[in-house]
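Enquirer: please find the sequence and the predicted model below.
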Amino acid sequence: MKKLSLSIISLVLLVACGKKEEKTTPPVMPYKVVAVTQSNTTLLAEYPATLEGITDIDIRAKVDGYIEKIYVQEGQEVKKGQLLFKLETQTANQEASAAKAKVAAAQVEVNRLIPLVERNIISDVQLETAKANLASAKSTYQSIVAKINYASIKSPVNGIVGTLPLRLGSYVSSQTAEPLTRISDVSTIFAYFSMNEKQQLDITMNAVGKTFQEKITKMPRVNLILSNGMQYENTGKIETFSGQANTQTGSFNVRASFPNANKLLRSGGSGTIQIPTNLNEVIIIPQNATLEMQDKRIVLVADKDNKVKAVPVEVRAVPGGRFFVVDKGLKENDKILIEGVGIVSEGTLIKPELVDYATIINSEEKAVN
């Protein structure tokens, strides 16, 4: 009877222990995963830029004088040769009249001496002296006339008038520090920006062409995002890279040009250049399928035993903030978790629920649009 009781008690304890173990074993939870594949996309690299016209010419006085008239206004469009300013020339006009009179007197003297020399009444020396005096008088007169002409200041190019810091009555000279204004030819706008060596290599190595110049020529057209966040209506073209990197910053200076027929863009403005890079057959994943841990980007992958494995990846952001291009860390058909990221720990056994990769990409794209 005692042996039977002990057997029953042992059986009860064994069943109880079995139930206890069942309670502590966590259930295998289902999580959605996608098997990554390769596709095509376009990356946009962005660089802050400053805007300048084809030419920005400081307008300065060549002669001394007071500003008598201002014929233009700030922001006005002007043509080459158009009158901008006129300096006071009253004194110069008086000097010109006196110089002109001296020219006339010197000419009379020459005319008087010529027949006397021809009749050998006087020597040639007197006539040559008179001719020299005439030439000197003409030179003085022409110099004063040029001074008067310089007092009428004209635009050297077609362009837009800048600020007008000086007003009527201001005294100016060729030594005045501040220019009268600046004329900017903005029919084409140059956007100047810089990039580091790695960025320069990434762009040029992905460009089509054998030589460096051929790669620049065949680079895709670039966008300009204006300071108000709007994209400029015309695309631009990268024209030049600096011949060598700046030894202080390690950066390359780059220039892109944009047509500006409507004169919307002005010198001194700012914006952001977007350079597209077309990538073919690359792995693209949703950004929300990744974790950032310290200085690493992590993706959770379901291995062949359906256990979660944390995989570090190197990525580049796709425009729109929804996707990453994976440069290193994943290979085609790897199954990555797209839910439970940040919750599921490494080594956890899961039940993968495969979701179509194209469906995820399309739904993300619709969310962006």
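Expert: Arrived safely, thanks for sending.
Enquirer: switch to C-alpha atoms for all contacts and neighbour counts from now on
Expert: OK.
Enquirer: now for the strand of greatest length in the chain, which elements pack on it?
Expert: Criterion DSSP state E: the longest strand present in the chain is strand 38-59. On a contact count with 3 or more Cα pairs under 8 Å, 6 or more residues apart in numbering; DSSP states H and E, strand 38-59 meets strand 181-196, strand 270-286.
Enquirer: comparison target below:
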Amino acid sequence: MPSISPRRAAIAATLATLLLAACGEKDKKPVADAVPEVAVLTVAHTSLPVSIELPGRTAPFLLAEVRARVDGIVQERTFTEGSDVKKGQPLYLIDPAPYRATLASAEAQLQRAQANAVSSNAQLERYKVLVGGNAVSKQAFDNAQAAQLQAAADVAAAKAAVTTAKINLGYTSVTAPIGGRSSVSQVTQGAYVQGGSATLLTTIQQIDPMYVDLQQSSVEGLALRRDVVAGNIRLTGSDRARVSLKLEDGTTYPRSGTLEVSGVTVDPATGSVTLRARFPNPDHLLLPGMFVRASVGQGVREGVVRVPAPAVTRNPQGEATVMLVGADSKLQQRTIQTGALVDGHWTVDEGLKDGERIVVSGIQKLKPGIVVKATAAQAPQAVARAADKTAPQR
């Protein structure tokens, strides 16, 4: 039997391997590609609360400047600077000695006037009897009557002087006109103050509740009024608009406020109107003069389509697009017109209809035309929260 060379043996082995592989490919059945599963939300028009963010500064609810109302030397300061004081609490004591002397003199004048009045009344009563019997002249009777009226006037004037002296004596004890937080004292013990010039002693501010004065552009106010007239925005009735607050460090104030005053005059220098909101401040976290940003509710916009922000992408032309699942379970791309981004959702002005299904996850890996399996997504709020968690942190 002839021998086979090693080269021929290798070629034969290779051919056998190729034949076996070809037979295996014929016997192997093709495996269908897996159908991708996507989460979808059904488009529906809804109502959307409308709010606007405005800059502002805090202001005390009540502000009182404590001033001297009589002249004198400050003998004592009876409060701690920066502490809370109650209405009617004594704050300063001005030397009362001169005013006590004035009161004593006025009371003595009143007693003298009352004594003269008693004498004049008695004389007038006697003359009433005597003038009837012509024992005294008519002129004497008239003089007695005039003296009695003058004595009564002197008593009234003396009483007024006593009252004035008591008031001035009371002003020597300076009390708090309102309850609130006191500021730094402007005078010290031994200082001379004047009632005529109303020397400033200190200032008291009530900071619970607290006002927040906001500035709104007249253009924004005009746009809101037009939307209300057109029926695009429905006002929320007679209830005061709710206001939320962000502090200087970016944190949210834990308590909400109410809109108290909406200005009706545009400031020609700034082109804005002033809004005033009222906030509870039991912890005294807000202090007068702080810069804040407030979100003010302005009504409800009817018939709004909202789409979660992760569901919207941009094409090379910069247009907003979304992926829709058609009735045949195939993906199609749709160009839309978006409005404002509110709470992680885009408002859609044009491009979507009720009942259409929007893909809300994994859009970057999908292409139009492929068949997908659609499953209902979570509620819009849950989707927004999930998007916030997966969004990169700045």
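Expert: Cool, got the structure. Remember, it's a predicted structure, so these values are computed and weren't measured experimentally.
Enquirer: re earlier: list the buried residues of the helix or strand that the longest strand of structure 1 is followed by.
Expert: Next along the chain after strand 38-59 of structure 1, taking DSSP states H and E as the criterion, comes strand 65-70. By neighbour count on 16 or more other Cα atoms under 10 Å, the buried set for strand 65-70 of structure 1 is 65-68, 70.
Enquirer: closest to Val33 of structure 1 out of the residues you listed?
Expert: Ile70 (72.9 Å; Cα to Cα).
Enquirer: switch the helices and strands packed on strand 38-59 of structure 1 over to JSON lines; also include mean neighbour count and distance to Leu44 of structure 1.
Expert: Output for those, formatted as JSON lines (neighbours: other Cα atoms under 10 Å; distance: least, Cα to Cα, whole Å):
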{"stretch": "strand 181-196", "mean neighbour count": "22", "distance to Leu44 of structure 1": "14"}
{"stretch": "strand 270-286", "mean neighbour count": "19", "distance to Leu44 of structure 1": "4"}
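Enquirer: export the ones you listed to a markdown table and tack on distance to Gly329 of structure 1?
Expert: Converted to a markdown table, those look like this (distance: least, Cα to Cα, whole Å):
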| stretch | distance to Gly329 of structure 1 |
| --- | --- |
| strand 181-196 | 25 |
| strand 270-286 | 10 |
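Enquirer: which one, of the ones you listed, ends up nearest to Lys215 of structure 1?
Expert: Closest of those to Lys215 of structure 1 is strand 270-286, at 12.7 Å (criterion: Cα to Cα).
Enquirer: the closest one - contacts with which helices or strands?
Expert: In terms of contacts (3+ Cα pairs under 8 Å, 6+ apart), strand 270-286 of structure 1 is packed against strand 38-59, strand 223-226, strand 323-328, helix 357-368.
Enquirer: check those for me and report the most buried one.
Expert: The highest mean neighbour count among those, using mean count of other Cα atoms under 10 Å, belongs to strand 223-226: a mean of 21.
Enquirer: contact partners for Ser139 of structure 1?
Expert: Not one residue lies near Ser139 of structure 1 by Cα atoms under 8 Å, 6 or more residues apart in numbering.
Enquirer: and what about the aligned partner of it in structure 2, helix, strand or coil?
Expert: Aligned by TM-score structural alignment, Ser139 of structure 1 pairs with Ala160 of structure 2. State at Ala160 of structure 2, reduced to three classes by DSSP: H, G, I helix; E, B strand; the rest coil: helix.
Enquirer: from Leu41 of structure 2, how far off is Ala160 of structure 2?
Expert: For Ala160 of structure 2, the distance to Leu41 of structure 2 (Cα to Cα, to the nearest Å) stands at 83 Å.
Enquirer: the helix ranked longest in structure 1 against structure 2, how far on average?
Expert: Ordering each helix of structure 1 by length in residues (DSSP state H) puts helix 90-118 first. In the superposition with structure 2, the average deviation recorded for helix 90-118 of structure 1 is 3.1 Å (mean Cα distance after the TM-score superposition for structure 1).
Enquirer: what's near enough to touch Asn196 of structure 1?
Expert: By Cα under 8 Å, 6+ apart, the contact set of Asn196 of structure 1 is 250-252.
Enquirer: cutoff 6 Å now
Expert: Asn196 of structure 1 makes contacts with Ser251, as judged by Cα atoms under 6 Å, 6 or more residues apart in numbering.
Enquirer: show me what it lines up with in structure 2.
Expert: So Asn196 of structure 1 corresponds to Ser217, using TM-score structural alignment.
Enquirer: next, the buried residues of stretch 220-228 of structure 2.
Expert: Neighbour-count burial for stretch 220-228 of structure 2, counted by 16+ other Cα under 10 Å, picks out 224, 228.
Enquirer: mind reading off the mean deviation between that stretch and structure 1?
Expert: On superposition with structure 1, the mean distance recorded for stretch 220-228 of structure 2 (mean Cα distance after the TM-score superposition for structure 1) is 5.8 Å.
Enquirer: what residue of structure 2 matches up with Ile148 of structure 1?
Expert: Match for Ile148 of structure 1 (TM-score structural alignment): Leu169.
Enquirer: run a quick neighbour tally on the residue lying closest to its match once chain neighbours are set aside.
Expert: Spatial nearest neighbour of Leu169 of structure 2, excluding adjacent residues (Cα to Cα, 6 or more residues apart in numbering): Tyr99 at 5.2 Å. Neighbourhood size, Tyr99 of structure 2 [other Cα atoms under 10 Å]: 21.
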